[in-house]
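Student: coordinates only, sequence not included:
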């Protein structure tokens, strides 16, 4: 029996769906097992996080449709403004599914957002997916089958393909098409990821791009049974891998509370692109009347930001209103060029307040984009009353 025939048979017999449900149950068990001290708010947010990641996986894996004959327009910003994995509130993630066996042409307008970074999203999806059962061994095969463990072998700035009038035009393909404006992808690449960073969302415009295949590509509205078997497996495993990978990362950070550190292995595992940014992470915890002070002298850089997240690495709920967040566009350094951030439940008498929105623990991150040097970062836990 061919792989396609076996995958089709599993879908038609209901085995692919049973696998999907078993893997989703394993993802829920991560929330149950990894909620610290059975904290009620962390448990609630853990299950909410699970449903949000399910929506993300359904859109990226089940509804996944690479560009066909009809032109695909990248809609920016995306329907859900991200907040997972310490994503910056000043940044949008845009994901465009592609078939790496095809060549695509991307055209349109650059927009005025100052920084647009692209990467070839290349996850670990072995050939047997959809053909062999995963189910009760989903956790055991994460090292081999991990859709969120996405390497980004090729990256580029959109500026590299933009002319003086702001027009974008480049070819996206695994094979060199013999043109100068080419962004390569790997044969296993499933998506093109775009990170757009704004200084001022109200005043700056996002890129408006069209992607279309260069070879004839028939429009397919519904996947066949074999393809659907694979899509179900990838979707469920993506939810599990996101839950598991970020829980492992959080456990590592929690071993050194109130410190910022490089955790490069975890960052790369979830598809981080460190080629033009310096990103440090930590686990913050403050008691009644306490404050966490974060002090550094920003280097020359495109942008920096500091943010607080909950235990599951989601941005605090009110980050668009300023709670739990500070950035280079709204923080003034002192006369010596030093920034003093104060993480506290109440407004301090000195420094820039990072409001915890009534929380006392979670994940934090400090990033510098297109930095010329790496700053020294000092963190210390103090009594709020001692700040003056």
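Tutor: Structure received. Computed from a predicted model, the values in this text were never measured in an experiment.
Student: all contacts plus neighbour counts: C-alpha atoms, from now on.
Tutor: Will do.
Student: mind listing what the closest residue to residue 100 other than its chain neighbours touches?
Tutor: Distances taken as Cα to Cα, 6 or more residues apart in numbering place residue 187 nearest to residue 100, at 5.4 Å, with adjacent residues excluded. By Cα atoms under 8 Å, 6 or more residues apart in numbering, the residues touching residue 187 are 100, 101, 174.
Student: the last one - nearest residue in space that isn't next to it in sequence?
Tutor: I take that to be residue 174. Of all residues not flanking residue 174 in the chain, residue 185 sits nearest, at 4.8 Å (Cα to Cα, 6+ apart).
Student: any idea how far the residue nearest the centre of the chain is from residue 310?
Tutor: In the chain, the C-alpha nearest the mean C-alpha coordinate belongs to residue 85, at 5.6 Å (Cα atoms, centre = their mean). Separation of residue 85 from residue 310 (Cα to Cα, to the nearest Å) stands at 10 Å.
Student: want to compare, so here's the second one:
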């Protein structure tokens, strides 16, 4: 018997319910589950309806999305959000959480970074947890607790933060952090507000090759519940319906973040709306409580015709970490596994005075500091600076002919 025959046979046994009257023993209807009236079926139909609704609402000319290429990017973004929502919430258990990579080279959202590893774990504000890990070669490590995401929604605020400048670390680079409950007399601790829904970890690297492109890269990291409750039954129809509902919430709220209404887009000082021109860097905390509270940013769109390049000149401030990356309009990185679409400070070649000059271009500009556009005539250029010692200055840019 080959494996296919075994799977068919096992499936046939499953369809019999194994025992006559098994459905009645489980306290569930014994019907086929077809049609409405079954919560998990309705939730799955609701998830599919959510995807159609989001297509019809956001991937439209009202949101500046009309070209086939832009629609294609939007459909891909929607698929990545669905993938992430399933990864995070279909099997999530805040009573026994585990860390899941926030983004991968094949699953991108919320402004991913080729020079960083991010992890997500679902938690509850009325429980206690213990995180163990090791810094490894990370240039910067931080932990934040976010509120507002308990039912799969987009986080609304960072309610606790701890980075490696205040983290007690053993000589071998290992650490332990307690979350929730009363503050211990010694050791690392983060409070948990009642509305806490997730913990996010950030690990930034300035390696010669971007860390996120390394298929073997990973962070030594673990989370466990302190005094977890006894294991409960699997949840049945209602439990699966609830999980699918969280997935739908995740996709809906995060697409709304990625595709803001042009009529209500907030005015963020460090986000330039003028193509090929950058504003002075600023911090998220001036616009929102959700984000890396140790970072400064600057962003501008680029628009380049064939044969043109955007020449950018500047100087990095004294800080812990800095890089620049190219995104599409939905804050997803270009393909960093096969092209140079980002630079950290250890990847650039510098001028004699310590400044840098780099080029955003469709084709090789004949300079080592080339950010490849993949042929996209427009996109976003995004700068990050962490734990500043000196204030960052705006870079200058001009369009040049190749």
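Tutor: All right, it came through fine. The structure presented is a predicted model; accordingly, all values stated were derived computationally and were not measured.
Student: superposing both, give me the TM-score.
Tutor: Scored by TM-score structural alignment, normalised by the length of the first structure, the superposition of the two chains gives a TM-score of 0.78; 352 aligned residues with a Cα RMSD of 3.3 Å.
Student: still on that earlier bit, residue in the second structure paired with the residue nearest to the centre of the first structure?
Tutor: By TM-score structural alignment, residue 85 of the first structure lines up with residue 110 in the second structure.
Student: would you say its match is within a strand?
Tutor: No. Residue assignment for residue 110 of the second structure, taken from DSSP: H, G, I helix; E, B strand; the rest coil, gives coil, which places it outside any strand.
Student: that one reaches residue 258, doesn't it?
Tutor: Yes. Here residue 110 of the second structure reaches residue 258: they are 7.1 Å apart, a contact under Cα atoms under 8 Å.
Student: find the residues that touch each one of those two.
Tutor: Taking Cα under 8 Å, 6+ apart as the contact criterion, the residues that touch both residue 110 of the second structure and residue 258 are residue 331.
Student: what about the helices in the stretch 1-150 of the first structure?
Tutor: Remark: helices of the stretch 1-150 of the first structure, listed N- to C-terminal, are 3-12, 15-34, 40-57; assignment by DSSP state H, counting those that start in this stretch.
Student: over to the stretch 301-402 of the second structure?
Tutor: In the stretch 301-402 of the second structure, no helices are found when defined by DSSP H, counting those that start in this stretch.
Student: from residue 66 of the second structure, how far out is the match of residue 85 of the first structure?
Tutor: Going from residue 110 of the second structure to residue 66 of the second structure by Cα to Cα gives 22 Å.
Student: so what corresponds to residue 249 of the second structure in the first structure?
Tutor: Applying TM-score structural alignment, one finds that residue 249 of the second structure aligns to residue 237 in the first structure.
Student: wait, that match sits on residue 146?
Tutor: Yes. Between residue 237 of the first structure and residue 146 there is a contact under Cα under 8 Å: 6.7 Å.
Student: so for the two, which sits in the more crowded spot?
Tutor: Counted by other Cα atoms under 10 Å, residue 237 of the first structure and residue 146 do not tie: residue 237 has more neighbours, with 30 against 25.
Student: stretch 16-27 of the first structure vs the second structure, average distance?
Tutor: Its match in the second structure and stretch 16-27 of the first structure itself, once the structures are fitted together, sit a mean 3.3 Å apart by mean Cα distance after the TM-score superposition for the first structure.
Student: buried ones in that stretch?
Tutor: Neighbour counts using 16 or more other Cα atoms under 10 Å place 16, 17, 18, 19, 20, 21, 22, 23, 24, 26, 27 of stretch 16-27 of the first structure among the buried residues.
Student: surely the fifth one and residue 238 touch.
Tutor: No. Contact status for residue 20 of the first structure versus residue 238: not in contact, 10.9 Å apart, counting by Cα under 8 Å.
Student: what range in the first structure does the top strand by length along the second structure sit on?
Tutor: Secondary structure of the second structure per DSSP state E: the longest strand is strand 378-388. Residues 361-371 of the first structure are where strand 378-388 of the second structure aligns, with TM-score structural alignment as the criterion.
Student: now that stretch, how far from the chain's geometric center?
Tutor: Its chain's C-alpha centre lies 13 Å from the corresponding centre of stretch 361-371 of the first structure when counted by Cα atoms, centre = their mean, to the nearest Å.
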